[in-house]
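J.: after the sequence you'll find the predicted model.
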Amino acid sequence: MVQPEGSAPRRPRLGMDLTILALIGVLLIAALGAGGAALYQQYYSPAAFVSRYLDLLASGRAADALRVPGVAVDRTVLEAAGIDGNASEALLRRAALAPLTDVRLETEQNGGVYRVSADYQAAGHSGTTEFEIVQDGWVGVAPNWRFAKSPLAEIELVVRGADVFSVNGFELDRRQVAITGAEAAPLEPVHLLVFTPGVYSVTVKTPIASSPGVSVLADAPLTHTPVDVQTQPTKKFRDVVQQRVEQFLTTCTTQKVLQPTACPFGLEVRNRLAPDSLPMWSITEQPQVSVIPDGANWRIKPSDAVAHIEVDIQSLFDGSIEHVSEDVPFSVDGTITILADGSASIRVGTPAGPDLD
């Protein structure tokens, strides 16, 4: 049969069309595969699971972060990891969370466990935390995930010289979060659960004591971190102690005896007071009181001072009378105990010395 002039061969054109269709099919399959992989990576992968948890911490959604599978665990799990089973949850809240930014994630697989490593900035501190993730069933064709190891950790905190402190600006009273409550000894550690990762800055600012921020980077799940905060006396507190000590010494000078009772100064003589002569005391140089830490309380560092006495002394040998005008150097120290109501009990000298409340 003769093919009409000017017409294209059908078979070659059909083959070309099929080739084009096949190529389009391959591209569609590749696009679907790439889209599915991107969708998995962004929404359904272990890294996406960790990213959502970190986003919750970064936005302060502590309650939602606690509901992420594998975060909240039985207390026996915490104890097995060396964390106190009665640790307080007071810091597992929005008010105690610090900023978390610049998060970068990498994932490695080891059998059924995925290790997701997160680099980040936590309140200006660079950190890296590794999470262990395992599959937790399916939702349709998408996998569910959970933390194989809870990202909670513990801070064991001792605050010296104060009962009230703040963590990231959230104020706490030691007696409210201590395991033994109001009966807790002043230096009994406070056990606090925290999220990882996160920076927790402990500060003290009371009328008696203060301290700059002591920052702790909680960057490892199920770990135990001891923190010891030593406060320093405030200027107001030092001024009060100085005033009370000066008042006490001035009161001592009103005792018209050679050895004022419960006072740090006195004069010993071998003879006796002259008739109708009473010792007259005054303080010519008050001590410059220095308040220093002493465990959970404070101590007055030994400070030099000078008293002056005017008195007439009669000789036991010949009855002659001598006028004594003498400076008497002495030293002042003491203890300061912080009471349950936050006030201070100032005691000069020995534990049996006078109380200057």
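T.: Structure received.

J.: going forward, measure contacts between C-alpha atoms and count neighbours the same way
T.: Fine.

J.: can you give me the strands for the stretch 1-150 of the chain?
T.: 100-110, 113-122, 125-139, 142-147 (DSSP state E, counting those that start in this stretch).

J.: can you say which of these is nearest to Ala34?
T.: strand 142-147 (16.1 Å; CA to CA).

J.: put this beside the first:
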Amino acid sequence: MSFTPVSPGARKRVKVIGALVGVLVVLVIAGVVALKVVNSSRTPEAEVRKYLDLLASGQASAATAMVDPGVSNDQRSFLTDDVMASATSLLVVEDVVADKNDSSDTRMVTATMQVNGERFTHSFVVTADKATMGVLDNWKIKDSLAVPVTVDGDGIGQFSVGGTKASIDKASFFMEGRSFLFYPGAYNFTPVVPNEYVDSTPVPVSVLDDARTAGGDGASDVTFKATYNDKLEAAALEAAQALVESCGTYPGNQGDDCSSLIQGDSVTAISIKEKPTSLDSYSFDPTSFSGSVTYTVTTEGTLFAGTRDVGLTVKVDARFDDDGMMMMTADGKPDFRVSFAF
């Protein structure tokens, strides 16, 4: 058998092809290795950590864009960068761990975090998303870390956090308070006072996986209660003295709001002997006041005709509407019910 010698040109072509094949193999191997390296950073844990890092740095808008809370826009008013910037403490991420089911398209990723020194955990559901260019892994977090906080108010109709205000109108007569979403952090919830007679006292709230209020144990996470200041007592005293003076003249004492003890056709003269210069709260109600008044009354034509002192108690009660808000007059003063008692 004879062999045809391979020409130098053919040998050269074989060497070139072999070299190209070798280069392609190296490139394929390098590409596979590079893809694995890239995808190693595109894991369920990495996706959750990216989301939590946004919250830890106060980037509420970016976090919302990454994981939609699934609520209407009017329920997102506190999911903003400005609100998070007002927090006294934000999220601190301690650990992020995925389950061991590596081959599943649905993974559970558990994060250990803390806010204001309080530790908590949350398990995220993360699902495989469509791969980029068919090769780069993508994952999508299914549940937001936005936490509902229920706010109620007694004599307070609005509150603010970080400059954002909201009304505490009830969803229905049977429900207490209204729910608002917040990202984890420690915030000051500040009541918006309805008038100059109410003081404002912020309520510190730590939002973790739930809302934790200092000293709070009511049905709502935050319950504001109006604290009435000395201006209310001063206004009540002014209203009391106005009625006392109106009934302390003749025939002003015949008015419907005056006591029957100083009324009647037999009364011919009346004067104020002593009127209240201060009031006391009664029935443990900070919006109800009472004081003492003494009239000197002269009567004629009766068995007990003559001049005598009549001691009465004047009572002043603030009026409230159906929502528990103190009613005001047109000139911005409390709308009081003023009456006499024995």
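T.: Perfect, I can see it now. Keep in mind it's a predicted model, so treat the numbers as computed, not measured.

J.: what's the TM-score for these two chains?
T.: Once superposed, the chains reach a TM-score of 0.66 (TM-score structural alignment, normalised by the length of the second structure), with 283 aligned residues with a CA RMSD of 4.2 Å.

J.: redo the strands of the stretch 1-150 of the first structure as CSV? Include mean neighbour count and distance to Ser51 of the first structure.
T.: CSV is the format used below for these (neighbours: other CA atoms under 10 Å; distance: least, CA to CA, whole Å):
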stretch, mean neighbour count, distance to Ser51 of the first structure
strand 100-110, 14, 8
strand 113-122, 20, 9
strand 125-139, 16, 11
strand 142-147, 18, 12
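
J.: would you list the ones you listed in JSON lines and tack on distance to Ile336 of the first structure?
T.: Below are these laid out as JSON lines (distance: least, CA to CA, whole Å):
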{"stretch": "strand 100-110", "distance to Ile336 of the first structure": "41"}
{"stretch": "strand 113-122", "distance to Ile336 of the first structure": "39"}
{"stretch": "strand 125-139", "distance to Ile336 of the first structure": "38"}
{"stretch": "strand 142-147", "distance to Ile336 of the first structure": "49"}
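
J.: nearest to Gln232 of the first structure, of those strands?
T.: Closest among those, using CA to CA: strand 125-139, at 25.6 Å.

J.: show me what the closest one is packed up against.
T.: On a contact count with 3 or more CA pairs under 8 Å, 6 or more residues apart in numbering; DSSP states H and E, strand 125-139 of the first structure meets helix 46-58, strand 113-122, strand 142-147.

J.: could you dump those to CSV with distance to Gln288 of the first structure?
T.: As requested, those are exported to CSV (distance: least, CA to CA, whole Å):
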stretch, distance to Gln288 of the first structure
helix 46-58, 49
strand 113-122, 44
strand 142-147, 59
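
J.: would you mind saying which of the ones you listed lies nearest Val328 of the first structure?
T.: strand 113-122 (59.4 Å).

J.: what's the closest one aligned against in the second structure?
T.: The alignment of strand 113-122 of the first structure onto the second structure (TM-score structural alignment) spans residues 106-115.

J.: what residues does the matching stretch touch?
T.: 44-45, 48, 89-99, 101, 119-128, 184-186, 206-208 (CA atoms under 8 Å, 6 or more residues apart in numbering).

J.: alignment lookup: Ala72 of the first structure to the second structure.
T.: By TM-score structural alignment, Ala72 of the first structure lines up with Asp68.

J.: so what's the residue nearest to its match when sequence neighbours are not counted up against?
T.: Residue nearest to Asp68 of the second structure in three dimensions, not counting chain neighbours: Ser144, with 6.5 Å by CA to CA, 6 or more residues apart in numbering. Neighbour list for Ser144 of the second structure: 67-69 [criterion: CA under 8 Å, 6+ apart].

J.: and what of Glu233 of the second structure?
T.: 279, 287, 289.

J.: run the last query once more with 6 Å
T.: Neighbouring residues of Glu233 of the second structure by CA atoms under 6 Å, 6 or more residues apart in numbering: there are none.

J.: and if you look at Ala318 of the second structure?
T.: Counted by CA under 6 Å, 6+ apart, Ala318 of the second structure has contacts 287, 336.

J.: try 7 Å this time
T.: 287-288, 326, 334-337 (CA atoms under 7 Å, 6 or more residues apart in numbering).
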